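> I'll drop the sequence and a predicted model, then ask my questions.
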Amino acid sequence: MRRLLPLLLALVVAGGLAIALLPDGRLALRAEKSGKQTPRQSQAVAVEVAPAIAARYQEDLRSVGSLMSDESVQIASEIAGRIQSFEFAEGQAVKAGDVLVKLDDSLARAELADAKARFELARANRERAQLLRKQGHMSQQAHDEAAANFLIAEAALELASVRLSKHVIKAPFDGIVGLRNASAGAYVNIGTPIVNLEKIDFLKIDFKLPELALTQISTGQDVIVEVDAVPGRTFKAQIYAISPMVDVNGRALHVRARMANPDLLLRPGLFARITVKGRETREVVAVPESAIVPRGGESFVYVIQGGRAVESKVKLGKRENGTVQVLSGLSAGSIVVVAGQLKLKDGAPVEVVQTVSGPEPEKS
């Protein structure tokens, strides 16, 4: 009995090996003859696809900037003096020539009266000297002194008149006055800021563009302006000046545009986003945005080739209205997977269950 035991164990092991090998052997042979797939054979993944189409891409130039008043000035006094009164309300619209501030002019008026009296005396002396000179009763030197004194008095009168006029500060242009920095009765020196005057029925926008955009911009060109403070609206401006100098530090062009602001909705200082329509177009490939598979900071698409999904790395461009532009890694006419990518691996067999239309070509 002990001699038979090793023989029985060997038979059991051999039988187990035969059973283990059976699925890859006889069962596989039977499955092949019957046309059925074995569990080990991969199942095709159902996917939806769309064609990649050729499109003309017009690259816009984008920048940021701040709105500025069309004209802006800091109202200040040209002489030292005490503020007598303000002739405006803060935030009020004024016209060019409107009086804004009056300074105490009592001393200036007295000086003007004195200058007038001296002028009248000098004029009378000159006339008397002219008469006496004609009669030969006055020397030429005395006559010349009388004439010179008249000119001096005339200049002094003009100076006193101008000095008096400086006590009234007027608006240099139409605009809106800001918040004043002084009160009535305050003493101001020459150049002391009193209030700002801003012309905002038109606004300026300064922004920068890369030097490579030089051939794509010109004066008179329209730009689109978006302001974060007014969401959902766009405004049109027009380039009217380009600096002749390029910023050598940032390799940038300084550009200035002007835009209408008839309802005074926009204000100087607001942050603005500027879009300049590009003039150069190039051919790109466009696919539905759903075809893009992001992974590890990169983008991929699955292209159908011979019934299988082939993974392709792509470089993306502009996204708009559910369409994305592919700058490299894909050719026009390729069929890409737009639904079912999560179940795919590179080279996996696929079954196309639906073909959707490709993106609409972008009009240049």
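Thanks, I have it.
> okay, CA-based contacts and neighbour counts for the rest of this
Fine.
> Which of the three states applies to the closest residue in space to residue 275 that isn't next to it in sequence?
When the adjacent residues along the chain are set aside, residue 275 lies closest to residue 62, with 4.6 Å between them (Cα to Cα, 6 or more residues apart in numbering). What DSSP: H, G, I helix; E, B strand; the rest coil gives for residue 62 is strand.
> Residue 200 touches residue 261, doesn't it?
Yes. Judged on Cα atoms under 8 Å, residue 200 makes contact with residue 261 at a distance of 6.8 Å.
> Please say which of the two ends up with more neighbours.
Higher neighbour count among residue 200 and residue 261: residue 200, with 26 against 14, using other Cα atoms under 10 Å.
> tell me the contacts of that one?
Applying Cα atoms under 8 Å, 6 or more residues apart in numbering, we find residue 200 in contact with 69, 70, 71, 175, 176, 261, 264, 267, 268.
> Going by secondary structure, it is in what exactly?
Using DSSP states H and E, residue 200 maps to strand 193-210.
> Work out the gap between that strand and the centre of the chain.
Relative to its chain's centre, strand 193-210 lies at 15 Å (Cα atoms, centre = their mean, to the nearest Å).
> on that earlier part again, next, count neighbours for the residue nearest to residue 275.
Per other Cα under 10 Å, the neighbour tally for residue 62 reads 17.
> before we go on, here's another structure to hold up against the first:
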Amino acid sequence: MTGWITKKKFLSVSLLIVLAVVFGGLANRSQKPKTDEAVSSKGIDRIPVSVAQVSKASVRDSFSIVGTVEAFREADIFSESGGIVRRVSAEPGVHKRAGDLLFLLDNELATVRQKKAELYYRQKKKDVERYKNLYNEGAVPLSAYEAMQLQSEEALAEFAVASRKNNDARVKAPFSGVVTSRFVEQGELVREGMKVAHIVDLTNVKIIIFVPEREIIRFVEGSMLKVTSDLFPGQFFTGKVSSVSDKSGRDHTYRVEVVLQNGGTTGFRSGMFARVLSAGKDDRLAVLVPRVALVSGIRKPELFIVRNGKAFLKPFLAGREIHKDLEVLGGVAPGDSVVISGQNELYDGAGIIVIDQKKSPETP
């Protein structure tokens, strides 16, 4: 009997210990959410971001646009006469001066006709002098003298035509340049009006650019601009605006031609790309925001602005891009803090904690 009582007491004590452990665990679990709430209330759930201030700085307007290089002058050369090609002096890649012979066509008959016309004209010219003397002496009437004058003028015209025909057998360079193509060979029959060669003048080159309407005011005929190219890194050339179109295209751009001297070891060639640079003359104050603050496309710019520990999504009016900044035309003001890092986790009105604040550019 005594042993049974002892065993019963042991079981009761064990049961009490187990119940104490169970209720103790439940109590700890019930206290844990309160701890989390306390941590949350201390701001651990705020999103870490980096910010920078919208600033006002002195800038100089600049603009660059890529254009295509074209020869200052180029031309297809056509034969004005027909015949067999007797001589070829137009090798591709060879420089020719204005008036140099490129092709000589068979001109034997043309030379004979020219000589015959010249002799006939000289004879008529002498006849005019003879009739003039006879008329002054009263030996011939005025009508006979005038008829002889007319014959002399007709002979002169025939001589001019024959000379032109003979001269057309010599195909010459219209201006100084380099022959780039030749389309006929020696011994080939050439017809009148047939294209025989192509020549380009690269002493000067034209850079053709198409300028947006908001920038066209910068380009004035006669103004000087800088030109550069990726093919000649670190080198700058000076060009002159030679023409500005008065009418825009369908894309609201204007054709502008910039001419520059070409030569030396860094000569431009037709078809190359070049960049035309335009810079304003005077500095001006501009409101700037870091380019990295932009969270949407430039067509509909938005950024996060910081107010009382929260980030608010705000649209703004953007101007031109200046180095790593964007010009602000409206929507935010100098001194405003904007988020420049951590935007991917933000939403409108999100709580934030600033972990880094960039210095704004010095204001003049």
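Received it, and whenever you're ready, just let me know what you need. Just so it is clear, the model here is predicted, and its values are computed rather than measured.
> quick one: TM-score?
For these two chains in superposition, a TM-score of 0.72 is obtained (TM-score structural alignment, normalised by the length of structure 1); 341 aligned residues with a Cα RMSD of 4.3 Å.
> Now do the end-to-end distance for stretch 336-345 of structure 2.
With Cα to Cα, to the nearest Å applied, stretch 336-345 of structure 2 spans 21 Å between its terminal residues.
> Revised request: answer the last question for stretch 238-255 of structure 2.
The straight-line separation of the ends of stretch 238-255 of structure 2 (Cα to Cα) is 19 Å.
> Could you pull up the residues touching residue 44 of structure 1?
For residue 44 of structure 1, the contact set (Cα under 8 Å, 6+ apart) comprises 348, 349, 350, 351.
> Oops, could you answer that again for residue 328 of structure 1 instead?
Applying Cα under 8 Å, 6+ apart, we find residue 328 of structure 1 in contact with 314, 315, 316.
> Narrow these to those that are buried.
Buried members of these, scored by 16 or more other Cα atoms under 10 Å, are 314, 316.
> between the contacts of residue 328 of structure 1, which is nearest residue 306 of structure 1?
Of all the contacts of residue 328 of structure 1, residue 306 of structure 1 sits closest to residue 314, with 20.4 Å by Cα to Cα.
> What strand or helix carries that closest one?
Per DSSP H and E: strand 308-320 holds residue 314 of structure 1.
> Just give me how far that strand sits from the chain centre.
Mean C-alpha position of strand 308-320 of structure 1 versus that of the full chain (Cα atoms, centre = their mean) differs by 30 Å.
> Flag every buried residue along it.
In strand 308-320 of structure 1, counting by 16+ other Cα under 10 Å, buried: 308, 309, 310, 311, 313, 314, 316, 317.
> OK, contacts around the fifth one?
Looking back up the chat, that one is residue 313 of structure 1. So residue 313 of structure 1 contacts 298, 299, 300, 301, 329 (Cα under 8 Å, 6+ apart).
> How much space separates the residue nearest to the spatial centre of structure 2 from residue 213 of structure 2?
Closest residue to the average C-alpha location of structure 2: residue 66 at 1.9 Å, with Cα atoms, centre = their mean. With the distance defined as Cα to Cα, residue 66 of structure 2 ends up 16 Å from residue 213 of structure 2.
> And residue 259 of structure 2, by the same measure?
Counting by Cα to Cα, the gap from residue 259 of structure 2 to residue 213 of structure 2 is 21 Å.
> Comparing those two, which shows the higher neighbour count?
Neighbour totals were compared for residue 259 of structure 2 and residue 213, and residue 259 leads with 24 against 12 (other Cα under 10 Å).
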